[in-house]
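*Asks:* Have a look at this prediction, sequence included:
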Amino acid sequence: MNWFKWLLAAVVGLLAVTVFYLLVLFDLNDFKAEITQKVEQQTGRQLHIAGDIGWTVYPSLGVSLSDVTLSNPEGFVPEQMLEVSTLVAAVALMPLLNKDLQIQQLHLDGVTVNLVTAKNGRTSMDGLTSDQAVASAPAETTAPVSAPGSQQLQLEDVSIRNLQLNMITEGSPTQSLTLKSLNLTDFKANEWAPLDFELLVKSDPTQLNLKGSAQLQLSNNNQLVQLKDFVLDTEFQGLPLKQLVLETDLKLALDKKQLDWQWQKLELDDIKGSGQLAVNYAKQAVIKLDLKLDEVDTAVYMAENTSTTEAEAASNTEPDLTALRQFDLDLKLAVKTLKVSGLHTENLQLELSNKAGLVQIQNASADLYDGKVVAKATLDARKTPVSYSFNKQLSGLALRPMLIDGADIDLLSGTAKLSIEAKGHSLLPEQLKKNLLANGSFEITDGSLYGVNIAQMIRNAKATLKNEAQSTDNTEQKTDFSSLTGSFNLTDGVLTNPDLKMAAPLLRLAGKGSANLLTEALDYQLSTALVNTSKGQGGKEKDDLAGVEIPLKISGTMQEPKYSLDTKALFETQLKDKVETQKDKLKNKLLEKLGGL
């Protein structure tokens, strides 16, 4: 056995001498010039290593570098493509011999990557890859795939600080991504390990600052990545959004190309909710999104984005919706309270799908001003310009507060029922009104027409013709009605209403007219007919006003409608009544005289 001891001692001694030589006598810094020369020959780039190259052999195989730069192609700005202040990497040597990769230390600090795209199409990556070498490489027999778990990955200490990626396109604002910090410790396959990071994303004038922490787990076969207790806090600058906070769990199955993301808590500024996201990207991306939100008020975001909205309104370019053709989407959205453009809705339920550019709202419903709205819609973005269609039914709607909130129009009150079907093409703001074709019907009960008291107008007109004093009644300027009905159609931006009818305690009204949605101009020609009694809205006895018919014209705009009576027709009616009265008197006198004979 002595020979074995001597042999073992010789091997150990040889290893010790080798390690001593490598660590003490062998200096990697002596090869700096050769390394930089090889890089320049292969890539045409300048590699500069200002700091020392340090390394270890046992018990870990490691290397350390500092102050390293790699240049961009000549003529590019900035000159350096890569700058590294500090790099330290070490792996356990003995486990590596058994195909177990145990990274004992990985530290990066002060890394900057500048990826430039010139106007002529050249990029920072040109010359760093060789397609020719890949194409000319001889075919090799495929090696047998290792069984799952035969290669183990273990990370004991990973720390990254101040890693910045700048994406520079000449003539465009620079976009940058800065990983301020990333820490991962005690990471082993199929075990949970703590992870935290801070990330900054800039694209003038917007900026995102993300902070996150989680427990990370990677399966033995490296195919399943999981994050639990994942908290993500995002702050926005240069956007209407201010802050997004998520508390989530995430699973990413690399073999199935499937992402599942559960949002137990979602806070976007004052918006609170929860949801889940599933994405399969095996072929064309298939996305499923389910969101439940409490209170949503879009006014804050729309107010801060006024300039963008105005710019889009002035644009003559159709919105580019070709991205909708690249994925499928199933969306379910539930919102307890929603405020959009001043309108308030409750209990919104929305089901939406996108199939390669064909967007459909199969079901949308909400409680709206004491009533209910139900709608369906389709948007076809598979061609340009896009086309769309929708139908909507509203019932039990409190009309006056809705018009005031949504359009700042105090014109009508009552309980409304509305049905509309529409279709059109183009999403340009002006084209939306011009190209929309629609038809529908409405019925409003127990309401009032504000801004005019038709009965009082008629009485005052008659008083003027009789040289009598006009009414000084300070009754609110409105016309009460029991029902207001009609149908409508919309073509070329003009809404035509051919059969408007109003039934009121005092009068009946009927006629037709139009409303121009482009200019907001009103043009209605109506006929009023007073019923047998006018009592109930400041009227007189029935024999004074009964049976009078008079044309009524509505002009002006939706914001400021104008009402005018055709006094000429009223005068002719009054004159006719007087003639008939005189004829009756003469007839009676004649009959009296004839009777006396």
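*Replies:* Received it, and whenever you're ready, just let me know what you need. Bear in mind the structure is a predicted one, so any value in this text is a computation, not a measurement.
*Asks:* For the rest of this, base every contact and every neighbour count on C-alpha atoms.
*Replies:* Fine.
*Asks:* what's the one helix or strand residue 3 maps to in contact with?
*Replies:* According to DSSP states H and E, residue 3 maps onto helix 2-20. Residues from elsewhere that reach helix 2-20 (Cα atoms under 8 Å, 6 or more residues apart in numbering): 57, 58.
*Asks:* buried set for that helix?
*Replies:* residue 19 (16 or more other Cα atoms under 10 Å).
*Asks:* again, but for stretch 263-276
*Replies:* 263, 266, 267, 268, 272, 273, 274, 275, 276.
*Asks:* next one: stretch 30-39
*Replies:* 32, 35, 36, 37, 39.
*Asks:* need the next SSE after the helix holding residue 3, C-terminal direction.
*Replies:* helix 32-43.
*Asks:* Secondary structure added to the buried residues of stretch 263-276, as a markdown table?
*Replies:* Shown next, in a markdown table, are those (DSSP: H, G, I helix; E, B strand; the rest coil):
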| residue | secondary structure |
| --- | --- |
| 263 | strand |
| 266 | strand |
| 267 | strand |
| 268 | strand |
| 272 | strand |
| 273 | strand |
| 274 | strand |
| 275 | strand |
| 276 | strand |
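*Asks:* And here is the other one:
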Amino acid sequence: MGNFLKFGLIGLGVCLVLFVISAVIFAAVFDPNDYKGRISQAVLKETGRTLTFDGDISLTFFPGLGVTLGGLSLSNAEGFGPAPMASVRSARVTVRLLPLLMGKVRFNRLELDGPVLNLGRDEKGGANWDDLVGREPDKADKADQDEDAGSGTFDLDVAGVAVRNGSLSWDDRKSDTRFLLRGLDVTTGAISKGGLFPVKLSVNFDCSKPDAKGALTLEGKSSIDLASRQYGHMDVHATVKATGAAIPGGVLDGKLNFQFLALDFNKETAQVTGLECTAYGATLLADGTIRGLTDGLKAATASLTLQPADLRTVFAALGAPAPNTADPKALTEVGGTAKVNFKTGRLALDDVELSVDGCRIVGKGTVERGRAWPRITAQVDAGEVDLDRYLPPKHGENEGAAQEQAKAGGLDDTVLPAGVIRRLEFDLDANAAGVKIGGAKLGKTAVTAKAEGGLVTVDPMVAEAYGGTVKVSGTVDARQGAPVVRIRSEVVHLDVGALAGDVTGKSEYAGIADYTSSLNAQGERMKDLLGTLGGEFTFKLSDGVFPGVDLVGMARTTQTAKGRDTVESDHADSTKFGSITGTGTIKDGVVTNQDLEVMAPGLRADGHGAFSLVTRQIDYMVKAKLVPTGQGQGGKSSDELFGVMVPIHVTGTLDKPHYWVSVKEYAKALGGVVVDTVGTVLGGVKNVVKGVGSALDKSCCEDGDQAEEPERKKFLGIF
């Protein structure tokens, strides 16, 4: 046994000596540079390209068998310029000796210095590599390929890869796109089938169309299985910094990390775990899978988390203006989670949970392929929603400008475009624990809305409000011709005082309101909708208080103040009323009311008339009188009580109403002593109507041409 081992070692040593002697002799008598011309001619014959050797070829035998190339370049295809398609400053490839003696190929470190690859497409879409990859192999080559394929799979085993200062250019003349990757440095550890190896990469990019330039770095671990076409990446950390007009906001400083990414090109699937993307002041977390890597996205599932972010900072980083909100701190803390499920033609969002400035919103929804536009289905439940924070701020100048713009041409604006309505497809169900809008605070609010085939339905919108309820339902029907709008509304036992306090900040109003209406209109423009508006309505305001006047006290003062021209009320005074009721109709935009009735202690009033929402013209009269009764709601009507009747004419426009009374005829009929009383009554009525929502001007008691130009105020807020 000992002799066998001894002779075996001697034989191995002799073989090594013979190999070294053979290698030395081979290196001495064989020069690979002598074959450059033959190699170039063979390449030219097969490809039509010119292979140029700019440096020497040298062979190495220890510690591995290999070859080192100097400069090498391959010419470009015709029509793509004089620059080579591919070139390298130097390259080194060696094979380990011992595995080679055992019939296996094991590479040492592969090194490339200064590789350059110039790729492109012409105006017709032809690529400069088409003549290389599109060639049909001859029968002998095909037989060799089949033989190689049947001999078994190739086991990748490389000690490492090092690429220094590489570059890649892409010039797409068809899409007019150009970019350049330069300064590419890649280093890896040992690469073997299915084994993890470290990877480190850095590259600069410069794009002229689109305009973007920057740098990318990446570090992590990877695995490659060429036979199964499976690639894995773990603990990857990447950064990208970019500037340019094509970059949102002009500047990007982003980070991308993930724990695991698996790509399977046989199954066309990818799976990612622990993805964390940070850019523009926001961070998105994701775990998910996708199907369809090379032949188009087929399906995807993911769990997404948006960490709390200041959206104003995000908008600023993107170079976009932030929403103009009344609260400058609105949208400064937004985050949430959702589960996404995508299949061709359908996107579903489940378990959606958002937090917007402390308001919790949960729900689910789908987006599906519709007839013209996507069909949206959503169910949303929210907590207390303060919409006032997110509406534009109120500024007097802006409001005035908006009003002038509305007068100039707002009525001609299209508000219900039939073409858009016919494309809408949605089914929405929203609920909120509370809603604040315009200062008004609503309780539980629910809205159900649908749209399909040109018919939009809201049925219903219901809200708890100030001790009562508000209910609105309606349709917009654009299936044929101009849209037809039908709206039904109902207000039950709404506390006007509490509402006015929240909206105006004043607590001087009081009363319980009931209101119903059924309206309809047709048209796309606001002008058309107002001109065709029709329907009917009823209203009742009970158990209320008008601020600014004590009618009974004024009447008593008037009787003892004959020497005074007028009797003014103290704004700290108030008058309680029992009820204000009425009904009305609307036809072609003209609102008509014939039965306004006011019952208050010491006061009765009724009114009738009309005004046009199109021309804004008013023709209305309120008849008011002081009466000797302390009853309000439930008391006798105006016709059953004796008093001084004062007819108040209301003319002009809704924007500039004119209030006036002919005092001369009352002075002639009742005597001059009554004039002071009439003035007092008008002062009381003025404050009463103001409390309802209108106002009388200080000169309402004057007559004819001598009347002072009245103050212009809003009218008929009760309607």
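*Replies:* Received it, and whenever you're ready, just let me know what you need. In this text the structure is predicted, and so the values were computed from the model without any measurement.
*Asks:* What does the TM-score come to for these two?
*Replies:* Once superposed, the chains reach a TM-score of 0.64 (TM-score structural alignment, normalised by the length of the first structure), with 497 aligned residues with a Cα RMSD of 5.4 Å.
*Asks:* and which of the buried residues of stretch 263-276 of the first structure is nearest to residue 318 of the first structure?
*Replies:* Nearest to residue 318 of the first structure out of these is residue 268 (Cα to Cα; 29.8 Å).
*Asks:* if you skip the residues just before and after it, what's nearest to residue 212 of the first structure?
*Replies:* Of all residues not flanking residue 212 of the first structure in the chain, residue 232 sits nearest, at 4.4 Å (Cα to Cα, 6 or more residues apart in numbering).
*Asks:* got the contact list for the one you found?
*Replies:* 210, 211, 212, 213, 244, 245, 246, 247.
*Asks:* Redo those residues as JSON lines? Include distance to residue 19 of the first structure, secondary structure and neighbour count.
*Replies:* Converted to JSON lines, those look like this (distance: Cα to Cα, whole Å; DSSP: H, G, I helix; E, B strand; the rest coil; neighbours: other Cα atoms under 10 Å):
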{"residue": "210", "distance to residue 19 of the first structure": "45", "secondary structure": "strand", "neighbour count": "20"}
{"residue": "211", "distance to residue 19 of the first structure": "43", "secondary structure": "strand", "neighbour count": "18"}
{"residue": "212", "distance to residue 19 of the first structure": "42", "secondary structure": "strand", "neighbour count": "18"}
{"residue": "213", "distance to residue 19 of the first structure": "41", "secondary structure": "strand", "neighbour count": "20"}
{"residue": "244", "distance to residue 19 of the first structure": "53", "secondary structure": "strand", "neighbour count": "18"}
{"residue": "245", "distance to residue 19 of the first structure": "52", "secondary structure": "strand", "neighbour count": "19"}
{"residue": "246", "distance to residue 19 of the first structure": "51", "secondary structure": "strand", "neighbour count": "20"}
{"residue": "247", "distance to residue 19 of the first structure": "50", "secondary structure": "strand", "neighbour count": "20"}
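*Asks:* Of those residues, which is the nearest to residue 298 of the first structure?
*Replies:* Of these, the one sitting nearest to residue 298 of the first structure (Cα to Cα) turns out to be residue 244, at 15.5 Å.
*Asks:* Show the contacting residues for that closest one.
*Replies:* Residue 244 of the first structure neighbours (Cα under 8 Å, 6+ apart): 232, 233, 234, 235, 266, 267, 268, 269.
*Asks:* Show me where the stretch 351-500 of the first structure has its strands.
*Replies:* Using DSSP state E, counting those that start in this stretch, the strands assigned to the stretch 351-500 of the first structure run over residues 358-368, 371-380, 387-398, 412-425, 437-450, 478-491, 494-503.
*Asks:* Now distance to residue 518 of the first structure too, for those, in CSV please.
*Replies:* Below are the strands of the stretch 351-500 of the first structure laid out as CSV (distance: least, Cα to Cα, whole Å):
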stretch, distance to residue 518 of the first structure
strand 358-368, 26
strand 371-380, 23
strand 387-398, 20
strand 412-425, 16
strand 437-450, 14
strand 478-491, 11
strand 494-503, 8
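*Asks:* Quick one: residues in contact with stretch 488-501 of the first structure.
*Replies:* Against stretch 488-501 of the first structure from outside (Cα under 8 Å, 6+ apart): 433-441, 483-487, 508-518.
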